[in-house]
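*Asks:* only the shape, not the letters, is given here:
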């Protein structure tokens, strides 16, 4: 699992980021935000005390910019944004230290994906059937 990387505070007067550095920061932050979609990784962070570190909490606040559509479109696991939001709350961060809590969240995600997949197949099948019926009933 990826270890979180903490950025140093950047001020306009002391540091100018090159294009290559900005690209690397973007990729690193994208990877880290996507890791937040994994409840087992969140449990790992909680058990190692990351969620008690003020700098790390501030880093999670900084990462909120990923909710903007121009950044969110790069996420493969959009549920990471929901977890990023929940991580803003101390109570949620505390609960994640409990392995059973992380397992429950993981199980709920699995159930959601299974239900979503089934529903999607049903909807696509119904749409295909509707299109076929429209073709058959169209006068030539």
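*Replies:* Received it, and whenever you're ready, just let me know what you need. Note that the structure is predicted; figures quoted are calculated from it, not measured.
*Asks:* all contacts plus neighbour counts: C-alpha atoms, from now on.
*Replies:* Fine.
*Asks:* what sits against the residue nearest in space to the middle of the chain?
*Replies:* Nearest residue to the geometric centre of the chain (CA atoms, centre = their mean): residue 80, 1.4 Å. Neighbour list for residue 80: 33-38 [criterion: CA atoms under 8 Å, 6 or more residues apart in numbering].
*Asks:* nearest to residue 67, of these?
*Replies:* Each of the contacts of residue 80 was scored against residue 67 by CA to CA, and residue 33 proved nearest at 10.5 Å.
*Asks:* got another, please set it beside the one above:
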């Protein structure tokens, strides 16, 4: 093998290695971008659970912009179980559903409307907690062994 024959092979090997490095870096950047997008969309969807934030968006005209309305429609994928499992505030999905309706979006401009929704959410959580505790206690009572009425054997 002549020295001249190995140089083109070496150049090819170096170019091949560099292109694989570039692809690996590109894939890692793409993965990072997807992760960041997931986190941003997760955070934004959960912000929709806050009626005061919805009022803020409505008062600044976001709900009148077709691009924003399209984005809200796009975010409906969060209702799929494989995405919904990451939500800490599941009521955001109900708000996302309601935001698909123009009438609801228009009503959110009103601060009393946002206050009413906020109050209803608080009431829901208060009663939800009480009902959960009651169900939990009932379940605990069912799991308790019945008291023995017989005297212990002597």
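*Replies:* Received the coordinates, thanks. From a predicted model like this one, the values you see are computed outputs, not experimental measurements.
*Asks:* before we move on, back to that, highest neighbour count among the contacts of residue 80 of the first structure?
*Replies:* Using other CA atoms under 10 Å as the neighbour criterion, residue 33 leads the contacts of residue 80 of the first structure with 24 neighbours.
*Asks:* and it? What does it align with in the second structure?
*Replies:* Alignment note (TM-score structural alignment): residue 33 of the first structure maps to residue 45 of the second structure.
*Asks:* which helix or strand contains its match?
*Replies:* Residue 45 of the second structure belongs to helix 3-47 when elements are defined using DSSP states H and E.
*Asks:* hmm, back to that, list the contacts for the match of residue 33 of the first structure?
*Replies:* Contacts here follow CA under 8 Å, 6+ apart; on that basis residue 45 of the second structure touches 75, 78, 92-93, 96.
*Asks:* same question, residue 73 of the second structure
*Replies:* For residue 73 of the second structure, counting by CA under 8 Å, 6+ apart, the contacting residues are residue 100.
*Asks:* which of the three states applies to it?
*Replies:* Judged by DSSP: H, G, I helix; E, B strand; the rest coil, the three-state class of residue 73 of the second structure is helix.
*Asks:* counterpart of it over in the first structure?
*Replies:* When the first structure is aligned by TM-score structural alignment, residue 73 of the second structure is paired with residue 61.
*Asks:* and the closest residue to residue 57 of the second structure other than its chain neighbours, how far is that from residue 95 of the second structure?
*Replies:* Leaving aside its chain neighbours, residue 57 of the second structure sits nearest to residue 63 (6.9 Å; criterion: CA to CA, 6 or more residues apart in numbering). Noted for residue 63 of the second structure: a distance of 13 Å to residue 95 of the second structure, by CA to CA, to the nearest Å.
*Asks:* over to residue 24 of the second structure?
*Replies:* Residue 24 of the second structure sits 40 Å away from residue 95 of the second structure, taking CA to CA as the criterion.
*Asks:* out of the two, which sits in the busier spot?
*Replies:* Per other CA under 10 Å, whichever of residue 24 of the second structure and residue 95 has more neighbours is residue 95, with 20 against 12.
*Asks:* I figured the more buried one hits residue 49, correct?
*Replies:* Yes: using CA atoms under 8 Å, residue 95 of the second structure is in contact with residue 49, at 6.2 Å.
*Asks:* ok, back up a step: identify the residues contacting the residue nearest to residue 57 of the second structure.
*Replies:* Residue 63 of the second structure is in contact with 57, 69, 105-106, counting by CA under 8 Å, 6+ apart.
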